[in-house]
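*Asks:* Kindly return the folded structure for what I paste below:
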Amino acid sequence: MNPRKNKPVIGISIGDINGIGPEVTLKALMDNRILRLVTPLIYAHGKAITFYRKHLGLEDFNFMQIKNIQEVHHKKVNLINVVEESPEVMPGAETQEAGKLALAALNHAIKDLKDGSIEALVTAPLNKHNINSETVKFVGHTEYLTEALGVKDSLMFLVSEDIRVGLVTGHLPLSEVSKQVTADRIKSKLEIMLQSLKNDFGVGKPKIAVLGLNPHAGEEGLLGTEENNIIKPVIKEYKDKGQLVFGPYPADGFFGMLQHKKFDGILAMYHDQGLIPFKSMAFETGVNFTAGLPVVRTSPDHGTAYNIAGKNQADEGSMREAVLAAYDIIRHRGGWDESGES
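*Replies:* Have a look, this model is predicted:
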C-alpha cells in the first residue's frame, strides 16, 4: 500500500475555461459524496476557478492549490496550475489562450496517469477548434488518449444506468464511415466491449446487440450490402464461440421498441447512430467512458456549451456521474477496495 493514499485520487482536466467545464466541475465537487469517496485534483489555473467561484456565487466551494502531486490533501479539493501566466476568463468566448490551457491541463493529467500518481481522469469539455494547430492534431479526447497511452485500439463507450452504447467508428465524416466498417474493426470493438462489461461493470455474461449500418439493416441487400457481407459473419463468429452477440438490428426500430433494455451493451456503427438515442435518454446523467485503456478515463457527455457559459444554467449531473463512474470502475477493476488500499 502507498502510504500517501487513503482515497483514490481522481484528476479532472478543466477543459475550456470559457465553456461550462469549470461551472459543472465546481458544482459537482460540492456534492459531499464526492469528497467522501475520492480525492479530487483539478488541472487548471487557480485564477479561473476563483473567477467562477465568485461569478457564480459558489462561496461554499473551497480548494487548495498545490505545486505537485506529493502535496495532495485527501480532505480537500486540490488544484495544480498547469500554466504559469494567469489566464483571462471570458465566458462564452473562443480564445487561443483557453485552448492552450485546456491542452496543458490534459497533458499534465496524462503524465500523472502514466506514472500512477492518479487513479483516474475525468475530462471536462473542451473545444477542438482552439486546440488544433500546425503542431497539434486533436480529433477528440478518445483518440488523443489512445495515442498518448500507446494503445492499439479503444472504444468510445457511452454509459448510464439504463443504457450503454459503444461505437465502431467515432469522430469521422459520414462519407468515410462505410469504408471504416470492416470485420476487423467490428471484432476489435466487440472484444473491448465484452471485456469492459466484465471487468469495468461487473457483468458476468454480457449480452450485446449489434446495430446495422444501413436503413432497415440493409433490407437483405436491397439497401446496402455491409450487413450481409461484413456484420452478420462477425456476429455468427462470436455466437459460434458461445458469446451472446445478436443482430444486426435496424437502429430506428431497435430504439423505438425499447429493445435496448434487453441488452448489457449496444454496438453502433457510427457516432450519431449511437449518440442521438443515448443523449435523448440520458443527457443529464450519461457518461463518456474510454474502454480498452490501461487507465480509467470518463467525461460528461456534453460539450462546452458557450451559449450558457457563466450564466449559472449548466447542469452538473453528467460531470458528477462521470466522477462517480470513474470511482466505480476503479473498484470493479480491483484497483481499490473499501478500506482505501490500492
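*Asks:* Going by C-alpha atoms from here, please, whenever you check contacts or count neighbours.
*Replies:* Fine.
*Asks:* Which parts of this protein are helices?
*Replies:* Using DSSP state H, the helices of the chain run over 21-29, 32-37, 46-55, 96-114, 141-148, 174-180, 183-199, 226, 232-240, 251-256, 271-282, 317-332.
*Asks:* Which among these is found nearest to Arg297?
*Replies:* Arg297 lies closest, by CA to CA, to one member of the helices of the chain: helix 317-332, at 6.9 Å.
*Asks:* before we go on, could you also do this sequence so I can check it against the first one:
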Amino acid sequence: MAKTDNIKVGISIGDPNGIGGEVIIKAFEDPAMLEMYTPIIFGSTRLFSHVIKSIDSQVKIHGVKTVDEAIPGRINVVRLFKEDFAIEWGTVSPQAGKMAVESLQAAVAALKEDQIDVLVTAPINKESIQSDDFKFPGHTDYLNQELVGESLMFMVSENLKVGLLTDHVPISEVSNSITPKLIKTKIGTIKESLKKDFAINRPKIAVLGINPHVGDNGVIGSDDQDTLIPALEELREDGNIIFGPYAADTFFGNQNFKNFDAILASYHDQGLAPFKTISFGSGVNYTAGLSHVRTSPDHGTGFDIAGKNQANPSSMRAAIHTAVAIYNNRKLYDELTANPLKNQSRKRR
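*Replies:* Model (predicted):
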C-alpha cells in the first residue's frame, strides 16, 4: 500500500476490560502501519502500558496532552483520564463503560473538528456504557446524532458488503420498523456509499426478504408483499439496479451474494450471521452515510479471552486500512465531481 501522507487515525479505546487495547497495540506492532498512518488513541498511557506489559509487546507509546502534539511514526496516546483504573479483564464495569464513552466522545469531537482524518472504534460493552447521559445501543446511533447524514451499519470486506435495514432493534419490532421511506433511505445510502466510498459507479444491490421465503405470497406474513416489494419496484422505476427480495435462507449458501456489489438485510442477525461466518477476521463494521469516516472491527469485546494474549488483531488492522481507503476514495470522488468539465477535458487528452 502506498504512503498516505500521515493520515491521522483517531482510535477510541472501547471497553478497557476487553480486548480493544490488545488488538490496537498488536495492529501497530507491524512497523509498516506506522509508516502509513499516524495513530492517535484517546485513552491513558497508564492503561496502555498495562496492556503492553500483559501481552509482552515491545512497542513504545508516546503520551500527549492534545491531538496537536501527535508525532508521525509514533503510537500517540492522548492522556484523557485522570482517575486511576484497575483493569479487571472480562468484567462488566460501570467505570469501564464510563471510560469507553469518554474516549468515544473525545474522539468524535476531534473528528468533527477535523483534528483527525478518520475514526476507528474498539468494541464497547452495550450494558456498561448506559447512563443518564449516554443512552445509545451502540456506536452507530451515537454517531448518527453527532455527525451529518443518515447512518447505515455497513459490514464490509473485500468480497462481501452487507447493509442493515434495521440494526439494534428487538426482533419483535422489526416488522413495524420497516417502512417504504426507510427502505428507500437505506438503499439510497448504500448506493451513494458504493459510489463515493468504494468507487463502484453502477452498483448492483440485492435485497433480502423480511419473512421466511419472502412470505410465500402472504402465507408467512404480508410485510414483503405490502411494503418491501412495492418500494423496490418504485426504486427500479427510478433507475436503481435493485434485485430481490430474495429468500435469506439460501442466498448465501448458494453463493448468490457474489453476483452483487452489496446486500441489504432486513434485520441484524439476518445480515451479520452470514457476514461473520464468511468474513470473520477480515470484516469491518463501517458506518456509511455520514459526513466523516468511522470503522470498527467486526468482533465484540472478547471478554472470554481478555487478558490472555489470544486476541487476533486482523480485523482491527482491516478496520484501519478500510477507513483510510474510504477517506482517500472520498477525496478522489470530490475532486472528480467538483469540476466535471475540467475532468472531462482531462479524459479526452
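*Asks:* TM-score for this pair?
*Replies:* Scored against TM-score structural alignment, normalised by the length of structure 1, the superposed chains reach a TM-score of 0.94; 331 aligned residues with a CA RMSD of 1.5 Å.
*Asks:* coming back round to it: turn the helices of structure 1 into JSON lines, including distance to Ile163 of structure 1 and mean neighbour count.
*Replies:* Output for the helices of structure 1, formatted as JSON lines (distance: least, CA to CA, whole Å; neighbours: other CA atoms under 10 Å):
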{"stretch": "helix 21-29", "distance to Ile163 of structure 1": "22", "mean neighbour count": "24"}
{"stretch": "helix 32-37", "distance to Ile163 of structure 1": "23", "mean neighbour count": "14"}
{"stretch": "helix 46-55", "distance to Ile163 of structure 1": "33", "mean neighbour count": "17"}
{"stretch": "helix 96-114", "distance to Ile163 of structure 1": "28", "mean neighbour count": "21"}
{"stretch": "helix 141-148", "distance to Ile163 of structure 1": "20", "mean neighbour count": "17"}
{"stretch": "helix 174-180", "distance to Ile163 of structure 1": "23", "mean neighbour count": "12"}
{"stretch": "helix 183-199", "distance to Ile163 of structure 1": "12", "mean neighbour count": "19"}
{"stretch": "helix 226", "distance to Ile163 of structure 1": "25", "mean neighbour count": "21"}
{"stretch": "helix 232-240", "distance to Ile163 of structure 1": "21", "mean neighbour count": "16"}
{"stretch": "helix 251-256", "distance to Ile163 of structure 1": "11", "mean neighbour count": "14"}
{"stretch": "helix 271-282", "distance to Ile163 of structure 1": "7", "mean neighbour count": "17"}
{"stretch": "helix 317-332", "distance to Ile163 of structure 1": "14", "mean neighbour count": "23"}
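*Asks:* Any chance of those in TSV with distance to Leu167 of structure 1 as columns?
*Replies:* Formatted as TSV, the helices of structure 1 follow (distance: least, CA to CA, whole Å):
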stretch	distance to Leu167 of structure 1
helix 21-29	24
helix 32-37	29
helix 46-55	34
helix 96-114	23
helix 141-148	11
helix 174-180	11
helix 183-199	8
helix 226	16
helix 232-240	16
helix 251-256	13
helix 271-282	6
helix 317-332	19
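*Asks:* nearest to Asn132 of structure 1, of those helices?
*Replies:* Set against Asn132 of structure 1 and scored by CA to CA, these come closest in helix 96-114, at 8.3 Å.
*Asks:* Report the aligned residue range of structure 2 for the closest one.
*Replies:* Using TM-score structural alignment, helix 96-114 of structure 1 corresponds to residues 94-112 of structure 2.
*Asks:* residues in contact with the matching stretch?
*Replies:* Here stretch 94-112 of structure 2 makes contact (CA atoms under 8 Å, 6 or more residues apart in numbering) with 10-17, 42-43, 67, 80-81, 116-119, 121, 124-125, 127-130, 134, 143, 146-147, 292.
*Asks:* What residue in structure 1 is the furthest from its centre?
*Replies:* Within structure 1, Leu222 marks the point farthest from the mean C-alpha position, 36.5 Å out by CA atoms, centre = their mean.
*Asks:* The helices of structure 1: which one's closest to Ala291 of structure 1?
*Replies:* helix 183-199 (6.2 Å).
*Asks:* Next, the angle from the closest one to helix 232-240.
*Replies:* Here helix 183-199 of structure 1 runs at an angle of 40 degrees relative to helix 232-240 (axes from the mean of the first three to the mean of the last three CA atoms, to 10 degrees).
*Asks:* how about the residue farthest from the centre of structure 1, what's its match in structure 2?
*Replies:* So Leu222 of structure 1 corresponds to Val219, using TM-score structural alignment.
*Asks:* Look up how far Lys191 of structure 2 lies from its match.
*Replies:* Look at Val219 of structure 2 and Lys191 of structure 2: by CA to CA, to the nearest Å, they are 32 Å apart.
*Asks:* so what's the residue positioned nearest the centre of structure 2 closest to, chain neighbours aside?
*Replies:* Centroid-nearest residue in structure 2: Tyr286, 2.4 Å away (criterion: CA atoms, centre = their mean). Spatial nearest neighbour of Tyr286 of structure 2, chain neighbours left out: Thr295 (4.4 Å); criterion: CA to CA, 6 or more residues apart in numbering.
*Asks:* Map the one you found onto structure 1.
*Replies:* So, by TM-score structural alignment, Thr295 of structure 2 is matched to Thr298.
*Asks:* what's its match in contact with, if anything?
*Replies:* Neighbouring residues of Thr298 of structure 1 by CA under 8 Å, 6+ apart: Leu121, Val122, Thr123, Val287, Asn288, Phe289, Thr290, Ala322, Val323, Ala325, Ala326.
*Asks:* State the pair within these that is farthest apart.
*Replies:* Spatially, the most separated pair among the contacts of Thr298 of structure 1 is Thr290 and Val323, at 13.6 Å (CA to CA).
*Asks:* Count the residues that sit near Val118 of structure 2.
*Replies:* Using other CA atoms under 10 Å, Val118 of structure 2 has 25 other residues around it.
*Asks:* try Val169 of structure 2
*Replies:* 12.
*Asks:* That one matches what in structure 1?
*Replies:* Matched by TM-score structural alignment, Val169 of structure 2 corresponds to Leu172 in structure 1.
*Asks:* Thr322 of structure 2 now?
*Replies:* Using TM-score structural alignment, Thr322 of structure 2 sits opposite Ala325 in structure 1.
*Asks:* Equivalent analysis for Gly63 of structure 2, please.
*Replies:* Using TM-score structural alignment, Gly63 of structure 2 pairs with Gln65 in structure 1.
*Asks:* can you pull the contacts of its match?
*Replies:* Gln65 of structure 1 is in contact with Gly46, Asn78, Leu79, Ile80, Asn81, counting by CA under 8 Å, 6+ apart.
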